[in-house]
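Q: test case, fold it:
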Amino acid sequence: MALIRSSHEANDNSDCCQLPNGCRRPIDGPAARDGRRVIVTGERLLVPVSDSQTLRQTVAYAVRDAVEGEDRYDAIHFVYPATRRVTGAASAEPAQELLERVAVWADEDLGDDDELAVETALIGTDVYLFSPGDYVELFDEYTTEHGIDSVLLDPEFDPGGGTPLLPSLESELRRSGITVEVAPVERGTRRARLVRRTGLGQFVLLAGLSYGFYLLVGGSLSTFDLVTGAISAGIVATVLWRVSLTGPVQPGRLFARVGRMLLFTPYLLKEIVVANLDIAYVVLHPSLPIDPKMVEFDAAVWSELSVTTLANSITLTPGTLSVDVTRQHFTVHTLTEGAREDLLDGGLERAVRFVFYGRSAARAPGPRERGDDGGEES
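A: Model (predicted):
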């Protein structure tokens, strides 16, 4: 019989088998009614969770280890560290759904004679988590508050969905004095499809780009360079044409996009120059009027290339730095109020939309007009 308590607020301290470390009490459950006196030590286990291929196996291992392992546990705390600031119920919904699934899995894995408190919590909603040290600080605060001495890590724990976090996180936790174990579960082999369906258009485009780059770097139009460039371009296109392009080539759309990119380039250079002057004024001002803040917003750009272009354009503009991008969700550090206002007004976003989607898309509203104030925090 499982005692399930789901808490989506990390500061919810209502009682649910909350025993101080070292305290013992008998459990009144099926095992006790069968005449077996079950003693619970009050030990608790922390299991950080993120959506991964091995999460289900990790939950099963945690429950099995809690009720059958050498170190019996009175409670398991499954926590989801928020990778970005949670501003409302809608932004917390995916995490809450995952925690609810975890609680259901844990209940399924418990036998009829097992007594175990299972708690879930969404933590770190009011802080920005970036480095392994940030996560360790958050987990250390939670374990101290709830009297937890051990942490079990999912081998594919990756809350940010980007750079692998586990090796450095594990070592940082050990240095902080917390007992850490990585769940010994099987990890499936993930094989992304490398070779894609391609046509002659992709081959010609890649060969042309390679040929032009070769001549540009060589700086010569001699017969030797023209011939060797053609041979090199042919080799590059033959080797890479099935892996380097993500879709079919549409010449009309491609040339239109290249033309719009030529218009975008001087606009971006102008924005960089203006931002440089603003930052120079701030640096040279006696009172150094900076106002650094983190802002978050969802950009109205939809392809990988357009998202990357916008993120790089933001970083190239002095006073703003793209810190994290998850699909269309941007986290940007802004140095001054002016830089922040310009970012949320959406000038760069509209320019990038113009490049990739045309003139009509450029007229769409920016973040502030869409009601996104950036969720500003220092």
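
Q: okay, CA-based contacts and neighbour counts for the rest of this
A: Fine.

Q: return the set of buried residues in the helix or strand harbouring residue 227.
A: Per DSSP states H and E: residue 227 is located in helix 223-240. Neighbour counts over helix 223-240 (16 or more other C-alpha atoms under 10 Å) mark 226, 229, 230, 232, 233, 234, 236, 237 as buried.

Q: cool, and stretch 311-331?
A: Quick answer for stretch 311-331 (16+ other C-alpha under 10 Å): 311, 313-322, 324-325, 328-331.

Q: quick one, what contacts the residue nearest the centre of the chain?
A: The centroid of the chain falls nearest to residue 160 when counting by C-alpha atoms, centre = their mean (2.6 Å). Taking C-alpha atoms under 8 Å, 6 or more residues apart in numbering, we find residue 160 in contact with residue 83.

Q: relative to residue 100, how far out is it?
A: 20 Å (C-alpha to C-alpha, to the nearest Å).

Q: do the same with residue 43
A: 23 Å.

Q: regarding residue 122, what is its secondary structure?
A: What DSSP: H, G, I helix; E, B strand; the rest coil gives for residue 122 is strand.

Q: now do the helices in this structure.
A: 30-33, 55-68, 89-109, 132-146, 166-175, 200-218, 223-240, 251-284, 304-316, 337-345, 347-357, 359-362 (DSSP state H).

Q: what's the angle between the fourth one and helix 166-175?
A: Note on geometry: by axes from the mean of the first three to the mean of the last three C-alpha atoms, to 10 degrees, helix 132-146 and helix 166-175 are set 50 degrees apart in direction.

Q: skipping its backbone neighbours, what lies nearest residue 48 in space?
A: residue 79 (4.8 Å; C-alpha to C-alpha, 6 or more residues apart in numbering).

Q: go ahead and confirm the one you found touches residue 121.
A: Yes. In this structure, residue 79 is within contact of residue 121 by C-alpha atoms under 8 Å, at 4.8 Å.

Q: which neighbours do the two share?
A: Common neighbours of residue 79 and residue 121 (C-alpha under 8 Å, 6+ apart) are residue 99.

Q: let's compare: structure for the following, please.
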Amino acid sequence: MGSERLLIPLSESPTVRQTVAYAVQSGLEGAPEALTCHLVVAVPYEAEVPEERETLEAANRLLDRAMTWVQEDATDVDADVSCETAVLGTDEYLFGPKDYAETFAAYADDHDLDRLVLDPEYHPGASAPLLQPLERELERVGLPFVEAPVERPAQHERLVGTASWSRFLSLFGVSFAFYLVLGDPTYWFDLVTGTAVGLIVALTLSHVTFTTAPTFPTSPLRVLRFSIYVPYLIVEIVKANLLISLVILRPSMPINPKMTRVKTRVRSGLPLLALANSITLTPGTLTVRANDQRLLVHTLIDDAREDLFDGGLERAIRFVFHGRGSASIASPRERGDTEVLEAGGEES
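A: Here you go, the predicted model:
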């Protein structure tokens, strides 16, 4: 007898409906007097940004549907079945399974819940399910859980795309360039073997590499500007390596990791991709997420964070894609487009 209290994390998965049904069924097996289902959706910190209200709206729609499912599955039962809903993660940054497990454990402790029912296809905003690493983290934090024994749908996605010269040439060019970066572009043997490797890779993988046929908007002038940018990026990488090395060698180890947000003045697509990857290539900074014109960047030391806010890489990317005139803009710090994501989201 007594009551049963369950935590059910939800995500848009093929098995979420079955998971809710199993949770209700398993919660009623011991014939409790009451069953309370805590339906929660975990979202990343960015969902609180006004431009990304769709994330919160989608979470609330999912919660509404799940409440309806619980009511349907609890029809004609003697126990008192109720639901409580919550959106988790709007005041913190949930990055990996560890963060999700700790958030679920804290919620379970606050509401005195018995166990968590886990969807085997649970993937909160990730590109792939987090099941196995999440299970390990749940065990680490001591939160009792059970994986819903639901039937997973078969996947029938198309793997091979249609053949096209743009796919073939793009993959050949990328493979050939990468081979020469690892080898010696001035040595005839590396040129020959690089060509052979590029052809093999393009012939075997061009059908499955690109979801859509790539386009080539690059002009000769942009290629020239990019050739100027590469040495600049290498210098920035070397400088950042020296700074990180000095920090590591100092006995006090003045490491101050922070998660930051920067609103850039580069358009989404290839320019934003180039900026995000350039930031990641520079030691001390790691681009965690790029969305529209906003970058979420992890910075390891204060100097790396200051360089990021000074916007040198941003101006260089604008130079590559839009010319010298567009590079003369205020830094993200001067524009007020920087934020350090601490408790409460302190701006810098």
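
Q: if we can go back for a sec, so what corresponds to the residue nearest to residue 48 of structure 1 in structure 2?
A: Following TM-score structural alignment, the counterpart assigned to residue 79 of structure 1 within structure 2 is residue 40.

Q: hmm, back to that, helix 200-218 and the helix holding residue 227 of structure 1, what's the angle between them?
A: Computed by the same axes, to 10 degrees, the angle between helix 223-240 of structure 1 and helix 200-218 is 140 degrees.

Q: counting by contacts, list what helix 223-240 of structure 1 packs against.
A: Using 3 or more C-alpha pairs under 8 Å, 6 or more residues apart in numbering; DSSP states H and E as the contact test, the elements touching helix 223-240 of structure 1 are helix 200-218.

Q: what lies in contact with the helix it packs on?
A: Looking at what lies outside helix 200-218 of structure 1 - C-alpha under 8 Å, 6+ apart - the contacts are 221, 225-226, 229-230, 232-234, 236-238, 241, 245, 248-250.

Q: can you tell me which of the residues you listed is closest to residue 74 of structure 1?
A: Set against residue 74 of structure 1, the nearest of the contacts of helix 200-218 of structure 1 by C-alpha to C-alpha is residue 245 (53.4 Å).

Q: list the contacts of the closest one.
A: Counting by C-alpha under 8 Å, 6+ apart, residue 245 of structure 1 touches residue 202.

Q: residue 79 and residue 121 of structure 1: which is more packed in?
A: Comparing residue 79 of structure 1 with residue 121 by other C-alpha atoms under 10 Å, the one with more neighbours is residue 79, at 26 against 23.

Q: residues contacting the more buried one?
A: 46, 47, 48, 49, 99, 120, 121, 122, 123.

Q: quick check, the third one in contact with residue 95.
A: Looking back up the chat, that one is residue 48 of structure 1. No. Using C-alpha under 8 Å as the test, residue 48 of structure 1 is too far from residue 95 to be in contact (11.9 Å).

Q: contacts only, for the counterpart of residue 316 of structure 1 in structure 2.
A: In structure 2, residue 316 of structure 1 lines up with residue 281, judged by TM-score structural alignment. When contacts are counted by C-alpha under 8 Å, 6+ apart, residue 281 of structure 2 touches residue 237.

Q: try 10 Å this time
A: 233, 234, 236, 237, 240, 275, 287 (C-alpha atoms under 10 Å, 6 or more residues apart in numbering).

Q: out of those residues, which one sits closest to residue 22 of structure 2?
A: residue 287 (38.7 Å).

Q: so the closest one makes contact with residue 276?
A: Yes. Here residue 287 of structure 2 reaches residue 276: they are 5.8 Å apart, a contact under C-alpha atoms under 10 Å.

Q: what touches both of those two?
A: Shared contacts of residue 287 of structure 2 and residue 276, counting by C-alpha under 10 Å, 6+ apart, come down to 295, 296, 297.

Q: the first one -> structure 1?
A: It stands for residue 295 of structure 2. So residue 295 of structure 2 corresponds to residue 330, using TM-score structural alignment.

Q: which residues does residue 196 of structure 1 contact?
A: Applying C-alpha under 10 Å, 6+ apart, the residues near residue 196 of structure 1 are 241, 242, 243, 244, 245, 246, 247.

Q: same thing but 7 Å
A: Counting by C-alpha atoms under 7 Å, 6 or more residues apart in numbering, residue 196 of structure 1 touches 242, 243.

Q: show me what it aligns to in structure 2.
A: Residue 196 of structure 1 maps onto residue 161 in structure 2, by TM-score structural alignment.

Q: distance check, that match against residue 202 of structure 2.
A: Per C-alpha to C-alpha, residue 161 of structure 2 is found 13 Å from residue 202 of structure 2.

Q: also residue 171 of structure 2?
A: If you go by C-alpha to C-alpha, the gap between residue 171 of structure 2 and residue 202 of structure 2 works out to 5 Å.

Q: equivalent analysis for residue 319 of structure 2, please.
A: Counting by C-alpha to C-alpha, the gap from residue 319 of structure 2 to residue 202 of structure 2 is 32 Å.
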